[in-house]
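Peer 1: task: produce atomic coordinates for the following.
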Amino acid sequence: MDNLKQRLCFALPLIRQAGTILRGAFSLRKEGVIYRKKTETDPVTNTDIELETFLRKEILSKFPNEAFIGEESASNLERFDQDSCWILDPIDGTANFVHGIPNVAISLAYSERGQVVLGIVYNPLEEELFTAIRGGGAFLEDTPIRVSDIDNWNEAIVCTEFGSDRSSVKCSMIVENLKNILDDKIQGIRATGSAALDLCYVAAGRFDVYYEYGPHIWDIAAGSLIVEEAGGTVLHPTGSNLDLRSRGILATNQRFCKKLKFPPFWHF
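Peer 2: Modelled structure (predicted):
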């Protein structure tokens, strides 16, 4: 664990520096955000590219023989299975960033042989820093965090996201899932626009369940560890073990998980 603590100490100043860049760009957004679209509904800004370039350069300068997966550099996902790999989403919630919504996060994870062992999620606009080391607990700044103990639908806040896929199959799945949840008299449904923050909010007990079909490994790698270290459970929405490359995730507390009948959500 000492090695992981050293890596965390190395990464945190870089993440905060990247947060300063993001915060400055956000404050200037009224002058116009320069962005293009990876797909019709999936934007990428100059700030995404700037942050990834900066963090990639700093990390690989320190660890030149380690693998790196970044959202904007379209890296080979097989690198995740290597002995050491960094996984970065420079701005999770880019559409929020473009529209001036402060639900954005820098998400950085470090894995060893396909298992995430360090996670950092930082929202510099709200000044919230979530961290976890495998076996060492989860924290919001220096305060330990814990998932909720709610296990009834009518007391629970469920979070999901809609992603950028507008195919008829995906849209039908989203509508069917929402209908089923509302039929169960759920207390509330939320969507922050950031998978990384959704996971951290589950870890902090703000949300009770988060599920989504479609997130990429860089969206959920850090947050999934933070949920686990906060005492939560992360699975594929079908109930199978989580594969971070499978494009699906369910995160909740252990009591709620035991009550779910899998698959609880309609899926592809």
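Peer 1: can we go C-alpha only for contacts and neighbour counts from here?
Peer 2: OK.
Peer 1: need the contact list for Tyr92.
Peer 2: Just so we're on the same page, residue 92 is Asp rather than Tyr. Going by CA atoms under 8 Å, 6 or more residues apart in numbering, Asp92 touches 104-107, 194-196, 219.
Peer 1: show me where the stretch 51-200 of the chain has its helices.
Peer 2: For the stretch 51-200 of the chain, the helices defined by DSSP state H, counting those that start in this stretch cover 94-99, 168-183, 195-203.
Peer 1: out of those, which one sits most buried?
Peer 2: helix 195-203 (a mean of 30; mean count of other CA atoms under 10 Å).
Peer 1: can you tell me what sits against the following helix or strand past it?
Peer 2: As assigned by DSSP states H and E, the chain's next helix or strand after helix 195-203 is strand 209-213. With contact meaning CA under 8 Å, 6+ apart, strand 209-213 is reached by 156-162, 198-199, 202, 237, 247-253, 267.
Peer 1: so which of the helices of the stretch 51-200 of the chain comes closest to Glu66?
Peer 2: helix 195-203 (23.2 Å; CA to CA).
Peer 1: most surrounded residue in the contacts of Asp92?
Peer 2: Ala196 (33 neighbours; other CA atoms under 10 Å).
Peer 1: how far away is it from Ala25?
Peer 2: 20 Å (CA to CA, to the nearest Å).
Peer 1: I have a second one here; can you model it like the first so I can compare?
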Amino acid sequence: MNKQLPEKSVIKNLEIEVTRLIRGAEQVLYQYMPGKISVSYKGKQNSDPVTEADIRIEDYLRKEISQEYPQHLIIAEESSLQNTKEDSPFTWVIDPLDGTANFASGIPVYAISVGILYEGIPIVGGLLLPSTSSNHGVYHASLGGGAFWEDQPITASLGTLPISSGVSGVPANFERLFSSKVLSKQGIREIRVLGSIAYEMTLVAKGAFQSSFFNGGRIWDVAAGIILISEAGGGVWEFTHGSWTKFSAFNDATISSDK
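Peer 2: All right, here's what the predicted structure looks like:
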């Protein structure tokens, strides 16, 4: 990593700010009860749902970030890149609700996700899991500062659990992407389909999941989870051109394509 990064104190202050904003977003979320909310769809054939909660949480986060950091860029799932007046090295990446279909169905498997990139490098991440989950609370991390659930350190370790017994997250279409033989060679036998990449990445960071495999994830699905897993001692890898390479940063093309 050859890029000149911000001072540690700057990164730490951003982590504190992300944690504060996520707690505020949680209060917005409480105004919307699963099963009593309207749902619309961005995709064809009633796919890719969006709720009023998604929109209001994103509006809240955008407003707060723009007031505190007017020159920073913002990428969010429900709208486009903002604040392009200057070429800021800082980019906030927001997913107001990753796992909207679960939320709308009353299934407590979703996450509010906020990450910060510095010239494409994830430097801060925060994620909130639902209040009905035993994992409820803010998970947060900053580059070089460790990963935490609230104020308790977390580690991406299965402890004494045998690797073959570890649980791994996979996408719904995993059978088309990975053969059972490929998964078995990696010691992966127990698999789960949760419907939220951000939720799965949080479980990896805290050691509940051995791994999480996904394809087609957008930058807002993974930006916060990458730094959380990395700071918890885990690894994040990309499969490109037939081989695995360790993730280092998002390039300009990736960020631009997710405007």
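Peer 1: any chance of TSV for the contacts of Asp92 of the first structure, columns distance to Pro13 of the first structure?
Peer 2: Below are these laid out as TSV (distance: CA to CA, whole Å):
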residue	distance to Pro13 of the first structure
Val104	18
Ala105	15
Ile106	13
Ser107	14
Ser194	22
Ala195	23
Ala196	19
Asp219	21
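Peer 1: now check the second structure for the residue matching Cys9 of the first structure.
Peer 2: If you follow Cys9 of the first structure across to the second structure using TM-score structural alignment, you land on Ile16.
Peer 1: which of the helices or strands spans its match?
Peer 2: Ile16 of the second structure belongs to helix 8-29, assigned by DSSP H and E.
Peer 1: for that helix, name the packing helices and strands.
Peer 2: Applying 3 or more CA pairs under 8 Å, 6 or more residues apart in numbering; DSSP states H and E, one finds that helix 8-29 of the second structure makes contact with helix 52-68, strand 111-118, strand 121-129, strand 137-142.
Peer 1: just checking, what packs against the third one?
Peer 2: When you say that, I think you mean strand 121-129 of the second structure. helix 8-29, strand 111-118, strand 137-142, helix 197-205, helix 219-231.
Peer 1: give me the range in the first structure that the last one lines up against.
Peer 2: Taking TM-score structural alignment as the measure, the first structure aligns residues 217-229 with helix 219-231 of the second structure.
Peer 1: one step back: closest to Trp86 of the first structure out of the helices of the stretch 51-200 of the first structure?
Peer 2: Across the helices of the stretch 51-200 of the first structure, closest to Trp86 of the first structure is helix 195-203 (CA to CA), at 15.6 Å.
Peer 1: so that closest one corresponds to what in the second structure?
Peer 2: Going by TM-score structural alignment: helix 195-203 of the first structure matches residues 197-205.
Peer 1: show me what the matching stretch is in contact with.
Peer 2: 98-99, 109-111, 113, 127, 129, 139, 154-157, 169, 194, 209-212, 214, 217, 221-222, 224-226, 228-230, 232-234.
Peer 1: could you rerun that using 6 Å?
Peer 2: Outside of stretch 197-205 of the second structure, the residues within contact range by CA atoms under 6 Å, 6 or more residues apart in numbering are 110-111, 156, 209-211, 221, 225, 229, 232.
Peer 1: give the burial count for Asp184 of the first structure, as a bare number.
Peer 2: That count, for Asp184 of the first structure with other CA under 10 Å as the rule, works out to 12.
Peer 1: please apply the same query to the one 4 residues further on.
Peer 2: Other residues lying near Gly188 of the first structure total 15 when counted by other CA under 10 Å.
Peer 1: and Gly135 of the first structure, by the same measure?
Peer 2: For Gly135 of the first structure, using other CA under 10 Å, the count is 12.
Peer 1: that one and Met1 of the first structure: what is the separation?
Peer 2: 8 Å.
Peer 1: repeat for Pro237 of the first structure
Peer 2: 31 Å.
Peer 1: pick out whichever of those two has more residues nearby.
Peer 2: Set Pro237 of the first structure next to Met1 and count neighbours by other CA under 10 Å: Pro237 wins out with 23 against 11.
Peer 1: list the contacts for the closest residue in space to the more buried one that isn't next to it in sequence?
Peer 2: Closest residue to Pro237 of the first structure apart from its sequence neighbours, by CA to CA, 6 or more residues apart in numbering: Leu250 at 5.0 Å. By CA under 6 Å, 6+ apart, the contact list for Leu250 of the first structure reads 210-211, 234-237.
Peer 1: distance check, Leu250 of the first structure against His216 of the first structure.
Peer 2: From Leu250 of the first structure over to His216 of the first structure (counting by CA to CA), the distance is 13 Å.
Peer 1: same deal with Glu40 of the first structure?
Peer 2: 17 Å.
Peer 1: between the two, tell me which one has more neighbours.
Peer 2: For Glu40 of the first structure and His216, the more surrounded residue by other CA under 10 Å is His216, and the numbers stand at 17 against 10.
Peer 1: now do the same contact list for that one.
Peer 2: Arg247.
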